[in-house]
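Trainee: Quick one: sequence and predicted model below, then my questions.
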Amino acid sequence: MRFILACLFATMSFAALAQESGDATVPLPKPRPAELSSAPAVQLPRHRPAPPAPQPVETPDTPAEAPAPSDPIGPPLPPGEHAAEPAEPTAPPRIYQTACPAVLLGKVEAKALPPIEEKLCGTQSPLSVAGVLANGRMVPISGGVETDCGVASALPAWIESVDSYLKARDNTEIAEVVVGTSYMCRNVNNGSDGNLSFHAFADALDVVGFKLEDGRFVTVEQGWSDALSSEGRLLRFAHDAACAHFTTVLGPEANALHRDHLHVDLGCHGKTCTARICE
């Protein structure tokens, strides 16, 4: 016990002695080097120079006159008037035409033509027909056919029936359908007065004959007279078959004016446009 107390006393005495001697014996931290004691100065951006002061603009007492053009167009305008603005070009008027379903379906090979306007004659949507579909092939039609959609749509079924007759009867086919008159602005029977013909509305055709694959050219003018010949039978079949597809069919037995062709059209007959003329 005494030993412990002696140790405590000695320790306390040593601490008191150290306190009396002062804090001078405690080492202090070394001073920071001079180059690290202060950070280098950061250079600030220079001030933007002030914009120059606006200079006064000298205005003449009297405005200067504009120089005259070296090559003026037209006479000078009176004082106070201005040149008129150029007018904008006007769009051409729209042409209203209708499409032909037979052409869209590929039953008729044709090209649309501009509207025909000739005195009281014409049609809005004429076609230039080059061929019709018959028994799976396009049969050419010659003669510069200008007709409407109604006649063009009736042609394929009629030509197909004539072609089928030739195939069964004479073992040949139609090579070409030859047309005489299609559109023509004239009266009925080329009269000097009277009603307009349906040719005047591109609603009629005059078929003069058929070229066949076997080399023959059967014409109404030469083949109709002999009713028992192969050509005469063909032409009479074509005449009668046309009566099922057109409202007007006129051949050599109708009158002398039709001695050399078969006239077909879609003219209206009767109160309901269902009557037919087949002569």
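Mentor: Received the coordinates, thanks.
Trainee: Please count neighbours and contacts with C-alpha atoms only from this point.
Mentor: Noted.
Trainee: Can you show me the strands along the stretch 101-250 of the chain?
Mentor: Using DSSP state E, counting those that start in this stretch, the strands of the stretch 101-250 of the chain run over 108-112, 116-118, 121-123, 127-134, 137-147, 174-179, 204-212, 217-219, 248-250.
Trainee: another one to put next to it:
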Amino acid sequence: MRRIALLGLIVPLMLIEAQAAEKLKPPLPKPKPVSGEMVSPPAEPAEPEPAEVAPPTLGSAGNKKVPVPREKPSREQPSASENPFVPQTGAQPAEVAKPKEEAKPQEETKPEDEAKPAPGEEMAACREELAALGAKFTVPEMPAAEGQCKVVNPVQINAIATPVGMVNFPGEPTLNCVFAKQFTSWVADIAAPVVKAHTGEALTAISTGPGYECRNRNGDSTTKISEHAFGNAVDIASFNLPGKKNLPVSNVAKSQNAESRWLMALRISACGYFTTVLGPGSNEAHAEHYHFDLGIHGKSGNYRICE
């Protein structure tokens, strides 16, 4: 038994000594190539083929599906024929269609624009309307324009027919035709009927100033130009009844006089026809007469002065 045990120890030791001796042997020199013979390089080891991966199966625990990775988009650049930003050889670039501009609607012509007369025709139309109201007038020859003073369409009023008789204007005021229509309408619609109703007598005449005057307001050189400079105003000094009875406007301030009431009624009614109405009590310059005009006041032009 002891021999068998010793043999078990000796054999491994001999194997170890043999392996050590094999390692200590010098490496054999590589054989030199023979002249004229081509030596092929050592073959590269073949790359191992990738093992096929079996598709994932449902696991027994949870039965959850394993997500399959999506294919990544190709990063290859498109060819020149596919790239829209690279000009094609021998081919003209297609014209880009421009958006069509919407046709602008044509401005509708208003009926009043079509019927609007030329300046000369408009002035003639105004005089025809004035005559249709029953006014008697002439077209005066005006002096050359003096600075800003100018009457666009002058007429010289002589009389106006009213429901209670003809009313004369001894002063024959020169007025702009548009203002003359407004003034004669007030006389026919308001003044003549009111005087007839209060006095029982017909209004025969109205004493006025000249109408057109090239001056500033109130005759003051430091003030703005007056509406009289455009024939756009008239001053009334008195109302005349039959028998040359003269009733001055200044009597409106005398309450003891019978005519003060209808004189005040005429003054108030004028505020509906004119943009400016002044008279006794307004200021010293109008203490003896009424002043009517169609001047524009304020930015809107709707402001009225009624004093």
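Mentor: Yep, it's here. Since the structure is predicted, the reported quantities are computational estimates derived from the model, not experimental observations.
Trainee: Work out the TM-score between the chains.
Mentor: The pair, once superposed, lands on a TM-score of 0.61 when counted by TM-score structural alignment, normalised by the length of the first structure; 184 aligned residues with a C-alpha RMSD of 2.0 Å.
Trainee: if we can go back for a sec, can you lay out the strands of the stretch 101-250 of the first structure as a markdown table showing distance to residue 9 of the first structure and mean neighbour count?
Mentor: Formatted as a markdown table, those follow (distance: least, C-alpha to C-alpha, whole Å; neighbours: other C-alpha atoms under 10 Å):
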| stretch | distance to residue 9 of the first structure | mean neighbour count |
| --- | --- | --- |
| strand 108-112 | 134 | 20 |
| strand 116-118 | 141 | 13 |
| strand 121-123 | 141 | 19 |
| strand 127-134 | 138 | 22 |
| strand 137-147 | 138 | 19 |
| strand 174-179 | 147 | 20 |
| strand 204-212 | 149 | 22 |
| strand 217-219 | 156 | 20 |
| strand 248-250 | 153 | 23 |
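Trainee: per the alignment, residue 175 of the first structure corresponds to what in the second structure?
Mentor: In the second structure, residue 175 of the first structure lines up with residue 204, judged by TM-score structural alignment.
Trainee: and the residue nearest to its match when sequence neighbours are not counted, what does it touch?
Mentor: Take residue 204 of the second structure and drop its neighbours on the chain: the residue closest to it by C-alpha to C-alpha, 6 or more residues apart in numbering is residue 167, 4.8 Å away. Shown in contact with residue 167 of the second structure (C-alpha atoms under 8 Å, 6 or more residues apart in numbering): 159-161, 192, 203-206.
Trainee: which of these show up in the first structure as well?
Mentor: Checked against the first structure using both residues aligned by TM-score structural alignment, their matches' C-alpha atoms under 8 Å, the contacts of residue 167 of the second structure keep these contacts: 159-161, 203-206.
Trainee: returning to what we had before: closest to residue 270 of the first structure out of the strands of the stretch 101-250 of the first structure?
Mentor: In terms of C-alpha to C-alpha, the element of these nearest to residue 270 of the first structure is strand 248-250, at 12.0 Å.
Trainee: Now do the closest one: which elements does it pack against?
Mentor: strand 262-265, strand 277-278 (3 or more C-alpha pairs under 8 Å, 6 or more residues apart in numbering; DSSP states H and E).
Trainee: In the first structure, what residue corresponds to the residue nearest to residue 204 of the second structure?
Mentor: When the first structure is aligned by TM-score structural alignment, residue 167 of the second structure is paired with residue 139.
Trainee: quick one: that match from residue 107 of the first structure, how far?
Mentor: Residue 139 of the first structure is 10 Å from residue 107 of the first structure, where distance means C-alpha to C-alpha, to the nearest Å.
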